[in-house]
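Following is a predicted model, sequence given first.
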Amino acid sequence: MKRLPLLSISILSLSLSTSSFAQQKSNYSYTEAFAPLFFNNNGDEFRSASGKPGPAYWQNNADYKITATLDDQKNTIAGNVEINYSNNSPDQLDYVWLQLDQNMFSKEGRGQAISPLTKSRYGDANASFDGGYTISSVTDLTGKPVDYIITDTRMQIRLTQALAAKGGKTGFKIQYSYTIPEYGADRTGILKAAKGNVFAIAQWFPRVCVYDNIRGWNTIPYTGPGEFYREFGNYQVQITAPANHIVVLGGELQNPQEVFTAEQFKRYENAKNSDQTVIIRSAQEVAQANSRPNKKSLTWKYILNNAQDIAWASSSSFILDAARINLVNGKKSLAISAYPEESNGNNAWERSTEYTKAAIEHYSNKWFDYPYPVAVNVASNVGGMEYPALSFCGNKARAGSLWGVTNHEFGHNWFPMIVSSNEREFGWMDEGFNSFINEIATESFNNGEYFKQVGDPNSQAVRFTDPRLEAIMNTPQSMDERNIGILLYYKPAYGLKLLRNEIIGAERFDYAFKKYISDWAYKHPTPEDFFRSMENGTGENLNWFWRGWFLNNWRLDQAINKVTYIKNDPKLGSVITVQNLEKLPMPVVVEATTVSGKKIRKKLPVEIWERNQSFDFKIDSKEPLISVQLDPDKVFPDHVPENNIWTAK
């Protein structure tokens, strides 16, 4: 917006004049921004008004025993899964819903049907591919067939007798198979490599849907954009693959001596006690037949406890290395990297274990203990996807891009693997929170090796609050795919950064954020739980912020309206008038510069906008001013920075 000419014509004449922009029409309503009754629900025995789980909080549990075989010639998985399900809810359950994510890749899958003709992350690159599960049998634990129906990516098992509340248990066995998609919505797939394909295997078995006190059964179909919502449980997994393959899985390997050569087992054990990366299978050894046991196939046995999913990868082309992760209170874990020779060298995947170890150690020390026995990074054709204790990252990533994707995907172990929000509905509680902690980790890694500020928030404000954007508080499925990066990742992460650095302060914010993590570790928080937790932990009323930044796509436009001297005398100080022209309020920071070059800063809390559209305040200056700058550090998302500065003329 255009600035009107100033009335004064020189610095000397300032003492004799009033200088101002014209008063501008404001779209701001303080009664709307600071309206009461923000929360839709009162606290109860299940979810406290303070944002913590209530004394009667409950969630159900599902344990899995899985055996599966990889056919690397036909690109198929054949498996059997035994599910033991506990109903801890206060409700009897007449049926149980399961997720069948692979059905998205069948010709009849809703996800395929809604994939655009233009390039999309969600779908399969091969238009002729027809995947999905083949279910051979569904029985109870005694082997008796059960009644079930499959609809797209969901299976409903209809119980002959209702499952009792508060501790009722049931179980199922499902025999299944499917063809692995070459590019499965950037979450699973097959990478062609010179020494053998890399199979990145995820969403590879039927999983129980979450039953909660928010909406009962959570059965939103899997169509790609919205990720997951899962119950916690224990996993026992056996993967049979060709003997020339190495199988890595996000869990603790139970039979390393059976699946490694004697030399590899020795190196594997050494890595557990080394802070430096230990090569378990080198690039040179990949081409040597004796670098794998002389058998037709091998079965790899893994366990993982108190997790909400499990994933794995298998390839004959894997270079394998590892190093010890040092956790809080003397605990240890193991960083492992698996990658083909094409990803090795020139500051690329040979540093993957270093990056994985650093990220896990940082998040453990800063926020919450890492709970898993391993952290496995796999180079694949999946650009970046997280599962408990295992991540798939782009095989061509190197240097800063490899650090960035590794840091991001392993950060997901905290959001949503430990703090398990509903990604299908609230993707920002997953991607946004993780992106926020990623920046802090990058700043601390290796003396900031890859840390750099890209632009300033003023330059980002136009895209963050573009009126064409949906609000953050929408499901990923109901966002334009082009907007998902901003709305799930960047805008919520920037919002938390604003809260931490400009609105609350790092000490109070970090305390409340850590408390939120510890309170909701291995549980299912909602957005209201997070909002309440942060307000109670920091002692701030942040309704205005949640309302403007998350529930709505409100814009910020602060402006300097007028600068005058008290009694027209610069020695008595100056009065600055600022306006809030758009719907989003924010604190005000100004920096005044005097004729002698002295800089005077003043910060005003957001409460100045509780009952004002414009506000006058005093600067204790003793001489004429040559400029006044709003937001001098350019940290606020003001989308019209042109009216943020007043200059004497």
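Sure, I can see it.

only C-alpha atoms for contact and neighbour calcs from this point on.
OK.

in the stretch 451-600 of the chain, which spans are helices?
Here the stretch 451-600 of the chain has its helices, by DSSP state H, counting those that start in this stretch, at 457-464, 484, 491-498, 506-520, 527-538, 543-545.

Report all helices and strands that the fourth one contacts.
When you say that, I think you mean helix 506-520. helix 527-538 (3 or more Cα pairs under 8 Å, 6 or more residues apart in numbering; DSSP states H and E).

and the helix it packs on with helix 506-520, angle?
Using axes from the mean of the first three to the mean of the last three Cα atoms, to 10 degrees, the inter-axis angle of helix 527-538 relative to helix 506-520 is 130 degrees.

second one coming, line it up with the first:
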Amino acid sequence: MLKRIFLFLFLCIALSYADAQTLTIPPRIDQAYTKGTRSLSGKPGKKYWENHARYNISMTITPPNRIINGVEQITYFNNSPDVLDSLNMKLIENVHLAHGRRGGLADTAAGIIVDDIKINGAKAGWDNKTAVTTNQMVALASPLMPHDSVKLNISWHYQLSTREGREGVINPTTFYLAYFYPRVSVYDDYKGWDTQPHTGGLEFYNDFSDYTLHVTVPKNYLVWSTGTLQNPNQVLQPQFAKKLQESMTSDSTVHIATPQDLANKNITAQNEFNTWVWTANNITDVTFAVSDNYDWDAASVLVDDKTHRRTNVQAAFADSAQDFHHYVQFARNALNWFSHNLPGVPYPFPKTTSVQGYADMEYPMMVNDSHETDLGFAQLVQDHEIAHTYFPFYMGTNESYYAFMDEGWATTFEILIGTAEKGKKVADDFYKRFRVNRWTHGPHEKEMPIITPSPETTFNAGDNFYGKPSLSYLALKDMLGDALFKKALQTYMSNWNGKHPIPWDYFYSMEAGSGKKLDWFFYNWFYTSYYIDLSLDKVEKASDGYNLSITNIGGFAVPFDAVLTYADGTTDTIHQTPIVWEKDQKNISVNIKTTKEVKSITLDGGIFVDADMKNNTWTAN
């Protein structure tokens, strides 16, 4: 109820400033700027801080047995100025104890059972009967002072879910493990502890931490994980370790493990069990997959021309999945394009791995993608998930509270790379079909501003997370031009990589990076209940051409083309960027200069699909 009251007050405040178009900030978040942890310059404030942890995790998996056993040591560093008398633990696996994602039934066997927990060596209070949600507060015997640390030792087990989803059983001897360990929740400068419940729909918010992961599996099982494999020569037979090493510098796909190799059972060291060891630093999460029946392909790609750094690209999949035989090269293309075009930031991690599963879901250095029969669509999905590398894994956005800060960007990069891969028409058609059409042609009476916190977005939530913010980013790109937009975006990313940006950090960074006053634009797109609907009300002959009177019924500051058909049968297209709406976002007059006689004029928004095209055309009498 408090959240709903907060939302109501926030929206009232925002709407009361409609005329001034100021980017109002909710009071609790505004305190972060007042205290100096954040800055109106777009940069982190001089007093910015974030907490950090070191995780040393050991997992034991023995498929087809679905019982997962884990032991971890967490060293948690309190970099905040606050005294912490408790820690909030995230137990995402407990989502299965309730009605889960897509309305699935509860799976009472799938929750995490903590077998033992010690804090600074002393046994801590824990009751598995009450620790059944995705948040569990644990009291500290001694307060954790600022700039001090605490050590937790936890052992736990749970039963892996058989549902098709973000993690769980893929086939009887192929598992994907995500959110498999108790972790310390984010404690930040604007909300304190992140206690947002995970219900299976919205995604995640994690601190940047350092990980060492040990995965113990029976012989002949392969493991793929976030991070860098530290002991390939101990877990792989020499010829397969050599293939893996060759893939680190190869543009061509190296078939590390083929169906014949899997049948021969000669890939791994022939100990009863092998322990694979991975490390990853300053990253928000780790996931891994195990299988004794998945092919293993790999190659690499140059992502940083200055340092000549290459990134390893891997794929793990059933041999029957024809699309996954292309995934290494699809991923090489994506990493190359993102690194050299937009965002134009070299892929920041040493590896990426695509695993065939069910989720179409991103994780640091990992993708869990479903099998697709359409290769074009398969590449689109993989491009989208890999694009998430930048948002939320390079930029630690809060997916569970401001979903548009990661999904909107991944959707934007999806169409931009799709245009390079398949051409503008195909990419635009994909984008309109999957991201725009349903929303723009649907009802808009209950439209909610994009800035609405994600848990409170009750109408067209997916559109507020994906399509609408993506359109705003693309509209801004159209208005600023490619070069200035890239400069502004890279300013934002430079300011906040490895940190926790919120929407206002984006707004201020883009203004600083572009050198433009953009409050009016951000207010238009993020603070209003607008949609897309232009009306060409009147066309009048002028001395130098024609004057077009246009009403913005929907309200969004969109770019559009005026498509002219002349009396002689020829056509012309005059583009208008969103800057035409800066002074008046409801009614404008646009002058089209031409010496030719015009037969008809149509307003065409392209991917900015108009809700009602019937009022977009004028025809001469």
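Noted; the coordinates are in hand. Note that the structure is a prediction, hence the values are computed from the model and not measured.

Can you calculate the TM-score here?
After superposition, the two chains reach a TM-score of 0.88 (TM-score structural alignment, normalised by the length of structure 2), with 591 aligned residues with a Cα RMSD of 2.8 Å.

got a markdown table for the helices of the stretch 451-600 of structure 1, with distance to residue 64 of structure 1 and mean neighbour count too?
Shown next, in a markdown table, are those (distance: least, Cα to Cα, whole Å; neighbours: other Cα atoms under 10 Å):
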| stretch | distance to residue 64 of structure 1 | mean neighbour count |
| --- | --- | --- |
| helix 457-464 | 42 | 19 |
| helix 484 | 33 | 21 |
| helix 491-498 | 34 | 22 |
| helix 506-520 | 23 | 18 |
| helix 527-538 | 29 | 20 |
| helix 543-545 | 41 | 20 |
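
so can I have CSV of those helices showing distance to residue 32 of structure 1?
Shown next, in CSV, are the helices of the stretch 451-600 of structure 1 (distance: least, Cα to Cα, whole Å):
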stretch, distance to residue 32 of structure 1
helix 457-464, 21
helix 484, 27
helix 491-498, 20
helix 506-520, 25
helix 527-538, 18
helix 543-545, 9
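
Please name whichever of the ones you listed is nearest to residue 602 of structure 1.
Residue 602 of structure 1 lies closest to helix 491-498 among those, at 17.6 Å (Cα to Cα).

From the contact counts, what lies against the closest one?
Contacting helix 491-498 of structure 1 under the criterion 3+ Cα pairs under 8 Å, 6+ apart are the following elements: helix 428-444.

now the helix it packs on against helix 527-538, angle please.
Using the same axes, to 10 degrees: helix 428-444 of structure 1 against helix 527-538 is 40 degrees.

Please tell me which residues of structure 2 helix 428-444 of structure 1 aligns onto.
Helix 428-444 of structure 1 corresponds to residues 404-420 in structure 2, going by TM-score structural alignment.

Ok, which of the helices of the stretch 451-600 of structure 1 comes nearest residue 265 of structure 1?
Closest of those to residue 265 of structure 1 is helix 506-520, at 36.4 Å (criterion: Cα to Cα).

After superposing, tell me the mean distance of the closest one to structure 2.
Its aligned residues in structure 2 lie a mean 1.2 Å from helix 506-520 of structure 1 after superposition (mean Cα distance after the TM-score superposition for structure 1).

Which stretch of structure 2 lines up against that helix?
The aligned range for helix 506-520 of structure 1 is 482-496, by TM-score structural alignment.

Distance from the chain centre to the matching stretch, please.
18 Å (Cα atoms, centre = their mean, to the nearest Å).

Would you map the strands across the stretch 101-250 of structure 2?
Assigned by DSSP state E, counting those that start in this stretch, the stretch 101-250 of structure 2 shows strands spanning 113-119, 122-123, 135-144, 148-159, 168-171, 174-177, 183-184, 187-188, 192-193, 209-218, 222-225, 228-229.

what's the closest of the ones you listed to residue 340 of structure 2?
strand 228-229 (23.6 Å).
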